Structure formats: C-alpha cells, structure tokens
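Visitor: After the sequence you'll find the predicted model.
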Amino acid sequence: MSDGYSKNTMTRNSKPPDLELYVKGVPFHLHNETLAKKSAKVTTLLECKKIDELRWILKDIDVEPTTFFLVVRFCYGYKIHLSSENILSVLCTAYYLEMNDDHISNNLLNKAVTFLEQRLLMSWNETVKALAVCSDKILDKISVVGLTEVFLDSLLEKALKDPSLLEYLTTLPLRLYEPLIQEASKHNVSVENLVESVYNYAKRYVFEKYSGDESVSRNKRQVLEAVERLLPHQRGAISCGFLFKSLKESMFLDASPDCRKGFEDRISKQLDMATSKDLMILLPNKVGGGAYDTNLLKTILQSFYSNYNVSDVSRFVSVARMLEEFLLDAAASDAGLSVETFKAFGEITFAASCDVLRYSDGIYRAVDVFLERHRDDLTETEKMEACRVLDCKKLSPEACEHASKNEKLPLRIVVQVLFFAQKQIQDKVAREMESVEDKDDDDDIEDMNKKLLRLDIESDYSEKREIENLECVVHCVKEKKEERKISVWREVKRKFGCMTSLTVDACNCHIKKRKKTYHHYK
C-alpha cells in the first residue's frame, strides 16, 4: 500500500520527497512545497520552520489512509472522485489543513462544499449514507463548523413531507438519530411512523444477539435509554411485546432507573391489552437461566390497578384471564420452574382473579399441568405447596368433577374438593329459593309503584301519609338487596396495595356488570 501511495504522489514531481507522514501506520512520502501550495496550514508551519510539527499534522483528526490519499492526489494535480462515503471525511481534512480559496482559488474545501450542496443534501439516501460512515471525531468536526444542524434540517424537511422515511434511519449514529426523532415528534408526524422508526432502531442496536463485549453492552444501554426517551406515552401506541422486550433488556443491561420505570409505566397503562405470550418474555432465558423477579409483576399490577377505577370492568377481567393463561403457559413451558416461583405466580394470579372471575378453573388447570410436568420430582409436601394457590370454593362443577378424580392431587386437596362440591349443591338450592323470594320482593315493589301512580296528589292528609309509608317500604326493600352486594374492585385494589379514595357507593354502581359469569379461558 505504501508503495502505491509513494508512486502516485511522486509522479508529477521529479525531486525526491522531503516529508514523511504516517496515517494510521501507513507511510506517505511527500513534498513540502506541493502540500504547501494547497494548504495554508502547511505553509504556516514551513514558514515558522516547525518541521517536526508538520510530521504530526494529522494526529488531531481521525482521517483514514484512503481519505488522505485523495487529499494528496488533489495536491499533486490529479482528479479525485468524491462520494457520499468519503465527502465528509475529505471536507473535514480539507478544513483542518486550511485548503480554502483564500489560499488558492478552486481549492479542495470549495469543491467539497459544492458537492455537499449540489449532490449530497439533495438526496435523503445519500445524506443518510454519508452520516452513517462518520466516526465520532468526524462528527465532532462537522458539529464545530455547524454542519450537523444543516444535515438534520435537510433530513427533517424531507421526513415531514414523507414521514415513512423515518423508518429508514437505522444506520444513523445515536447522537444524530435521537435529536432528529425528537424534532420530528414536535411536528405533525404520526405516532405510528415515530414508533416504527424507534422500533427498527432498537431492533438493530438493542435486540440483536448479545456478544458479551462490554463496549457493545454499553452502547446497547445508551441506545435503549434513548429509545425510552423517544417513545410516546399514549396507551396502545406501542405493542405490548415491544415494551416487555425493552423492559427485560433494561434489567439485563442495567439501564438507568428512569429507563426501567418508563417501560414499567407504559406497560401498566395497557396491561389489559397484553397477552400471556407478552408476559412470558420476562421469564429467564433457557440459556443462562436466572431467577424471575416476581416483585416486578406485582409492581406492574399495582400500577395498573392504580390507573383505573370500578368503571373499567372489562380491563380487570382481561388482566385476570391473561394472568391465568400466563400461569398455565409458565407451568407448561418451563420444566425448571420451582415450586416457590410457581406458588408466587399463583398467589398473584388468584389475588387478581378471585373477586373478578366467578371461577378459578384457569388456576386449577395450571396446577394440574405443573404437577404433571413434575410428576417424578416433587415430594408430597412440595405438591401440597403448589396446590396452596387453589381455592376449592372457586372451582366450577366441571372442574370439581375433574379434580375429584385427579390422581396427581394430594389426597387432602381431593377431600376438600369433594366437600365443596357438596356445598355447591346446597348453595345452588339456597340460591334458587332466594331467587323466588327476590321475585316476590320485586313483585311487591311493582305493585307498590302502581299504587303510588293511582293515588291522587291532591288528596287529603291520610292519602299523603299512605304515599310516604309506601315509599319507605320500597326504599327498605331495595336497601336490603343492596347490602348483599360485595365491593369487588375495592377488594382487588386492597390486595395489590393500591387502594384509592373509592367509596362504597361508587363500587356498587356496576353491580349488574359484576354478575356476569366467566367460566373458562379460551
């Protein structure tokens, strides 16, 4: 390589070279006067007789040998080819060497700027390509001369006309990508385009396979923290899968507390939109292992219940069902799932579902699968521990029948199931009798209301007294029925430590919705 450089640079000068420069280990044998003719900086050093400094003239900039070769060829009068891959490096080198038109007309810096204006900035792809190959030192240099803003303004102008272009910025350095997306978010750019762009960037620099290199890990952490800052906070704007992946990476990469909390908050706002598959992302990888942080799930649930109130019935039900599916999937997929972890999952799931879903058949199915998966490696004591998440009172008649014949269950659990199965029959009879009484009460109320309508408002005092007495009876009957209702949402929030200033009246306003029966997962 050095012979090639020496041969090309000496062709148009018969004198022996009097300057030897090294650029990243590659030698260049040059002529002082040839460089000085194009470079004001070289001229100054020669006039001051600072030959030693001239030998180290390029130490302050990160120039590649191929780039310097282009600059040298220009000094020796050869035609050079500028492209998006080399233009910024050539421009910075020419700027550093003071190869401007004040020193000699039609100099290299002028040619580079002209190429920049007429070719590079006119094209989105060429601009992105040029910025993608820049080193940090080159980016520092173009920032000093104010070119960074020029590039960002050019890209932003094009992106505002066609927001889909933002999806094709994965090659940009983070120091350019983040301010560009931040600026785009201030304009009328759709959330979908912004999120898609950020997702693609994270996919390239964060979710790729971990190499174990500390510098790579540090870069991933920086990108992930920037991703969290760039993502919107609107409910449903980001897929739950992406949020769970990001949260897992934030823990693995030891990202900042603000970064982790940002992902947790976004998840909690739309937890009812998540699936068991999303939640499974947080389980430790089979390669490398690790313990599952059950406290993390509790934190997310606490935040979720704090965000919503009793009017959000469907969201409470969705979360309860999702947790039962997750418990089942975790039991089925992870052979290494310990009894302690399964029990912790089960307790969380039961707390979320016991006052929301009529039956806990999903938990029973998960217990059944867990016992089957560990049929040969659990003691009776451990089986009993795994079954502690079961509430036999919450099993449907079908589940009770299955459990009463389930040989995997401890005998004590089977006995409890049989006992509560019998009690279910008794309760059913009692409810049927109560429904008859309620119907009689409703008939009485209807008769009373009809009688009230027949009364003449202008009647004498005795008739008014009769109206008052009838109204009192109606009120007492209704009040007695309301006392039978349970504040479901108040109890759920209490279990997750996120009680609000919810009143009993507020809780009772959605009784009809809570009477809906949810038998099984699909």
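Guide: Received, thanks.
Visitor: can we go C-alpha only for contacts and neighbour counts from here?
Guide: Noted.
Visitor: Which residue ranges of the stretch 1-150 of the chain form helices?
Guide: Along the stretch 1-150 of the chain, the segments classed as helices by DSSP state H, counting those that start in this stretch run 2-10, 32-38, 40-47, 51-55, 65-75, 87-96, 108-115, 124-132, 136-144, 147-161.
Visitor: dropping in the other structure now:
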Amino acid sequence: MFNQDTQPNKMFYQDAQPRRKVNQCVSFPSNQQGATGKTSLERRKNRWFIQTNVTSDLIINVEENIFHLHKVPMVSKSVYINKLVFEGRNNGGTNSVLSINIENLPGGSLMLELIVRFCYGLPINLNVTNVAPLYCAAHFLDMNEDFEQGNLISKTEAFFSFIIFSSWKHTIQILKSCEAIPSLPKELKLEKRCIESLAWKASLETKSIFKGENMHNSTDKEIWWFEDVSVLRVDHFVELIKEVKRKNMRFRLVGSCIEYWASKRLLAMAKHGFDSTEKDVQRVTVGSLIEILPVEENSVSCSFLLHILKAGLMFDIDPELTRQLENRLALMLEKCCVEDLIVRNYRENEGIYDVGIVVKVVKAYAKYFTSNSTSTMYMIASLVDEYLVSIVARDDRLSVKNFLSLIEALPKNARVWHDKLYTAMDMYLKSHPTLTEEERSSICKFLQYDKLSKVAKNHAMKNDRLPLKVTIKFLLLEQVHMTRSILAVGSNFVRTKSQAIVRRELGKRWVKAQKEIAFMKDEMEKMKMQFNDLEKCGGTLRNKMGLYLKSM
C-alpha cells in the first residue's frame, strides 16, 4: 500500500510549501509461503541466510557478500539468474549446492537483499532512495512481466512513475540516487524522465505560482526551486536547463538559475583549490555551463560572466569558450557599473582583486569596438578610472605591472580628463611607499598636464609622492602656460581698446597715428646715422689695434 498523505491531483505545489515530512514508500507484504515454507532473511556479518525448513541449494556472491538461497524462488523471477543456474548445471553441477557470481549489479548487495526478499515473498519497503537502483537491478536481472506477472520491473516502474508525477522533491532525490549507478539510469531513461518532470513542473510553477515573499520581483532571483536543483550533478543540471529552454522559460530566469547553481557548486569552491582530478571535473563543468548560457542580452549579469571567465582560465578550458566570454563581456561593458567588475583573488601572493580579468575584457572592448563613437570610449575610460579609484588603487598587494596594464588597456586618446587617473595614481603611490623612483615614474608616465583640471594641477605640483622629474615638468609647463596667458590677455586687451578708440575718435586717431609714424621714421633715420658712426669708429679702432699689435 502507498503510505503518503498527498494526493496525485495536488501534484507538486505542496512541495513548495513548508509541511511535515512525508514517508513516501510502498510496502510489498508477504502474501506467499513459496516453495520453501515459512521464511525469514538473516544476516551474519557478510553472509545472508534464508531460514526455512529446506536446505539451501544456491549461493549467490555479490561484491564481498554471500547469500545462501534456493534455486526455485530465484530462477522463477529472474531470467538472468535462471541462465546462470542453467549454465552452472551444464558445467557439472548435480545435486550439490550451486555457487554463482553476479558482477556489476546496480546497487550491489543492498539491492540483492531487496530482490531476495521480493523473490521469497518477504515484505520490502520501496522508497525514493532505492527505487531507481532497484529498478535498474531488476532490469539487470531481467525480472520482467513476460517471465512472471507482477514481477519486480513492473512494480518499481509503477512506483517510479507515481513519484515523478506527484512530487517535486522526491523526483530530485530519485535523480540524485541515479548518480551512484554508472550507465543504466541513462539507458533506461530514468534520468530523462526525472528531468522532463522537473522541467515541466518548474516551467508551470514559474508561470503561475511563486513562493511568496521569497521571490525578488524585479530580478527573478531566489525562486524556491533554484536551491533544490543546486544539488544536482552538472550533467543532470545541464540537461534540466536544456529542457526548460525547450519549454520557453524566460531567459532571465534561466540565466539566474545557472548563476545560482554555479555560486553553490563551483565558484564558492574556487578559493580552496583543486587537485588534478578535481580540476579535470571542473574544466568540464565550466565548459558545460558556458555552453548552456542563454544568448539573449541581459540574461546573465556581468559579474557572473567575469567570475565564470576566471574559473575558465583557472581550469584551462577551451580557449574558444574564453574568447566568446570576453567578447560577450565587451558587449556588456558599456552598461556595467564598478561593482560588476569586482572579482576577488584567493591566492596570497596576488592582489585582493583580479585585475587581469578586467584587463582582458577592456582590451577586448578596445580591439573590437574602436569604431564606436568617441563618447562611448570616454565612458569606458571613466568606468576603468572609477574602478581604479574605488576598488584597486589602495590594494597594497597589487603589482605595478597589473596597475599599469589596466591603464594601458585603452588607447591614449580614450580619456578626456585625467583627474580620476591622477587620483588613482596618487592613491597607489600612497599605499606603496617603498616604490623606487623608476617605478614611480612608470606609474605616472601616462599622466598629461593639459588634461588635468586647475585643482588637480595645483595638487600635483605640491605632491611629494610624485617623481621629481614629473613635478619639475609640471612646474615648467605651468610657467609656460602662465606666460602665454599673460601675453594672450595683454594682446587681447590692446586690440579691444584700439577697436573702441577707432570707433569713437577715428579722425583724431588717424592724425595722431600719422604724426607717430613720421616721428618713428625720423627716429629710425637718426638711429641709422648713429649706427653708421659706430661702424666707422669700430673700423678705426680695429686698424689702430692692428698697428699696435704689429709694433710689439
């Protein structure tokens, strides 16, 4: 009888609500004595004995366990055991106890115990944790309806079908139990049926009933079933995502589910490191997640893509997949904020934040989108400078190379103003007081005087953290700038005043100008005459000096 307090027509909606634990199982009561009379099954260490009035004539070895049984009840239910017994007799067995080995039985000795109980008519409890391995074991032993009506395959099939139709969480438990069985669940389509059931329920649920306040209305995150499916193995999760896509689930919801699964199963583990075996598994995992990402814009966040890119580089996934991620991030960069670019490092010898990931994306943007409008490039430069100021400039473990690589990722003409860049440089120099003069010079080599505001220039010329040659350069440029300004202001003043006078007193000014010109001409003539006289005097002096030198 089925022991459950839910009805099939209520389906899975109750699984989304808090309720008391359901003992969902089916018990096959003993309704036959069998050929051996009253029976019971007892275990002594790794040996199992059927207690009957008939001597055991069959031994089945599974793993390191030995079952002392009888041929009739076992061969009457299983084509596979019947075949082994028949082959054993043909190989010389007569009335002696026959011993057979069963290798690779799904579920091993635990499932054989249930099968023995079924064959002897003893009560067994069929539940969500053992129905899948028992179903596979029944198929392995070929316990079908053609051999005997009401055999184990049909009974486990009926229970399995009811569970995946009626219960969301128990379907997940069944799918998890399939992980321990190498191939049969896939061959028998158990996994496929579980996944289709989950996808159908998730799609139907998200279209109608959500779990109240636990749902963020604006972002579609933290839907109740995200947590449930986060326990699934990656191959099962990937198939589930493919199935919900086929059912036209909203792409943002699909993307949010992938983000949640990755945060639970993959990204949170990155900081602990992996051995070589785990690295191979994670390489496949990351690659699989990238391949199932929805292609629609805004289906996943920029922050998640950066983290999955970091994981991909860490686990050496296919370079083509990393290139796709970089290009996708480059497309999203114009809509990102500084918080989206935060990716932490977990290694002690590196900076707090992974600047290299951001550099890759910015370079991808600069490479593929240089044809964009100049204003767009300015916007990305502003984002990068804000990231430097707000996030990484104070990191005392950030190397000079990484700091410069982020500045150099964009073309030189990408920045209209250098105030934020100067602030970031000053903060970096302050948090790295032991830098050499050469290192400080390399930090400031991109700083342009003419792109700084007046306030920033004044601060820079008094900043003793800047390299000396940069300070001197700025002081000289400031002097040149001031000189040009004074000359420009004076010239403009004279020109403006002259124009006003001409408009008011054109006649007077013309006469005065003519007199001044005549006066200047007279003065020039006088100067010419004086110059000629000086030339003559100079010639006389040279001659006298020559004669004096000859006389000596």
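Guide: Nice, I can see it. This structure is a prediction, so every number in the text was calculated from the model and none was measured.
Visitor: Comparing the helices of the stretch 1-150 of the first structure, which comes out most buried?
Guide: Highest mean neighbour count among these (mean count of other Cα atoms under 10 Å): helix 87-96, with a mean of 23.
Visitor: Where in the second structure does that one fall?
Guide: Aligned by TM-score structural alignment, helix 87-96 of the first structure corresponds to residues 131-140 of the second structure.
Visitor: how close does the aligned residue in the second structure for residue 199 of the first structure sit to residue 202 of the second structure?
Guide: Using TM-score structural alignment, the equivalent of residue 199 of the first structure in the second structure is residue 259. According to Cα to Cα, to the nearest Å, residue 259 of the second structure and residue 202 of the second structure sit 17 Å apart.
Visitor: And for residue 412 of the second structure?
Guide: 51 Å.
Visitor: pretty sure residue 221 of the first structure is touching residue 250, no?
Guide: Yes: counting by Cα atoms under 8 Å, residue 221 of the first structure sits close enough to residue 250 to count as a contact (7.4 Å).
Visitor: Wait, a helix at the match of residue 199 of the first structure?
Guide: Yes: checked against DSSP: H, G, I helix; E, B strand; the rest coil, residue 259 of the second structure lies within a helix.
Visitor: Give me the nearest residue to it, chain neighbours excluded.
Guide: Excluding the flanking residues, the one nearest residue 259 of the second structure by Cα to Cα, 6 or more residues apart in numbering is residue 304, at 6.7 Å.
Visitor: Which helix or which strand is home to the aligned partner of that neighbour in the first structure?
Guide: Here residue 304 of the second structure is matched to residue 242 in the first structure, going by TM-score structural alignment. Remark: residue 242 of the first structure resides in helix 240-252, with elements defined by DSSP states H and E.
Visitor: Only the buried residues of that helix, if you could.
Guide: 240-250 (16 or more other Cα atoms under 10 Å).
Visitor: where's the residue mapped onto residue 464 of the second structure from the first structure relative to residue 368 of the first structure, distance?
Guide: In the first structure, residue 464 of the second structure lines up with residue 407, judged by TM-score structural alignment. The spacing between residue 407 of the first structure and residue 368 of the first structure, counted by Cα to Cα, is 10 Å.
Visitor: higher neighbour count, the two?
Guide: Set residue 407 of the first structure next to residue 368 and count neighbours by other Cα atoms under 10 Å: residue 368 wins out with 20 against 9.
Visitor: what sits against that one?
Guide: By Cα atoms under 8 Å, 6 or more residues apart in numbering, residue 368 of the first structure lies in contact with 408-409.
Visitor: Is it in a helix, a strand, or coil?
Guide: With three-state DSSP as the criterion, residue 368 of the first structure reads helix.
Visitor: For the aligned partner of it in the second structure, give its distance to residue 395 of the second structure.
Guide: Superposed on the second structure with TM-score structural alignment, residue 368 of the first structure falls opposite residue 426. Distance of residue 426 of the second structure to residue 395 of the second structure, given as Cα to Cα: 13 Å.
Visitor: Residue 225 of the second structure and residue 201 touch, don't they?
Guide: No: at 9.9 Å, residue 225 of the second structure does not count as touching residue 201 under the criterion of Cα under 8 Å.
Visitor: All the strands of the first structure, residue numbers only.
Guide: 19-23, 26-30 (DSSP state E).
Visitor: quick one, which of those strands is nearest to residue 65 of the first structure?
Guide: Residue 65 of the first structure sits nearest to strand 19-23 of all the strands of the first structure, at 5.7 Å, using Cα to Cα.
Visitor: can you state the direction angle for the closest one and strand 26-30?
Guide: 150 degrees (axes from the mean of the first three to the mean of the last three Cα atoms, to 10 degrees).
Visitor: Give the full set of residues in contact with residue 274 of the first structure.
Guide: 240-241, 322.
Visitor: If we use 6 Å, what do you get?
Guide: Listed by Cα atoms under 6 Å, 6 or more residues apart in numbering, the contact partners of residue 274 of the first structure are residue 240.
Visitor: Next: residue 353 of the second structure.
Guide: 343-345.
Visitor: any idea what sits nearest it, other than its immediate chain neighbours?
Guide: In space, residue 353 of the second structure is closest to residue 344, 4.3 Å off (Cα to Cα, 6+ apart).
Visitor: which residue numbers in the first structure go with stretch 501-510 of the second structure?
Guide: So stretch 501-510 of the second structure sits over no part of the first structure, by TM-score structural alignment.
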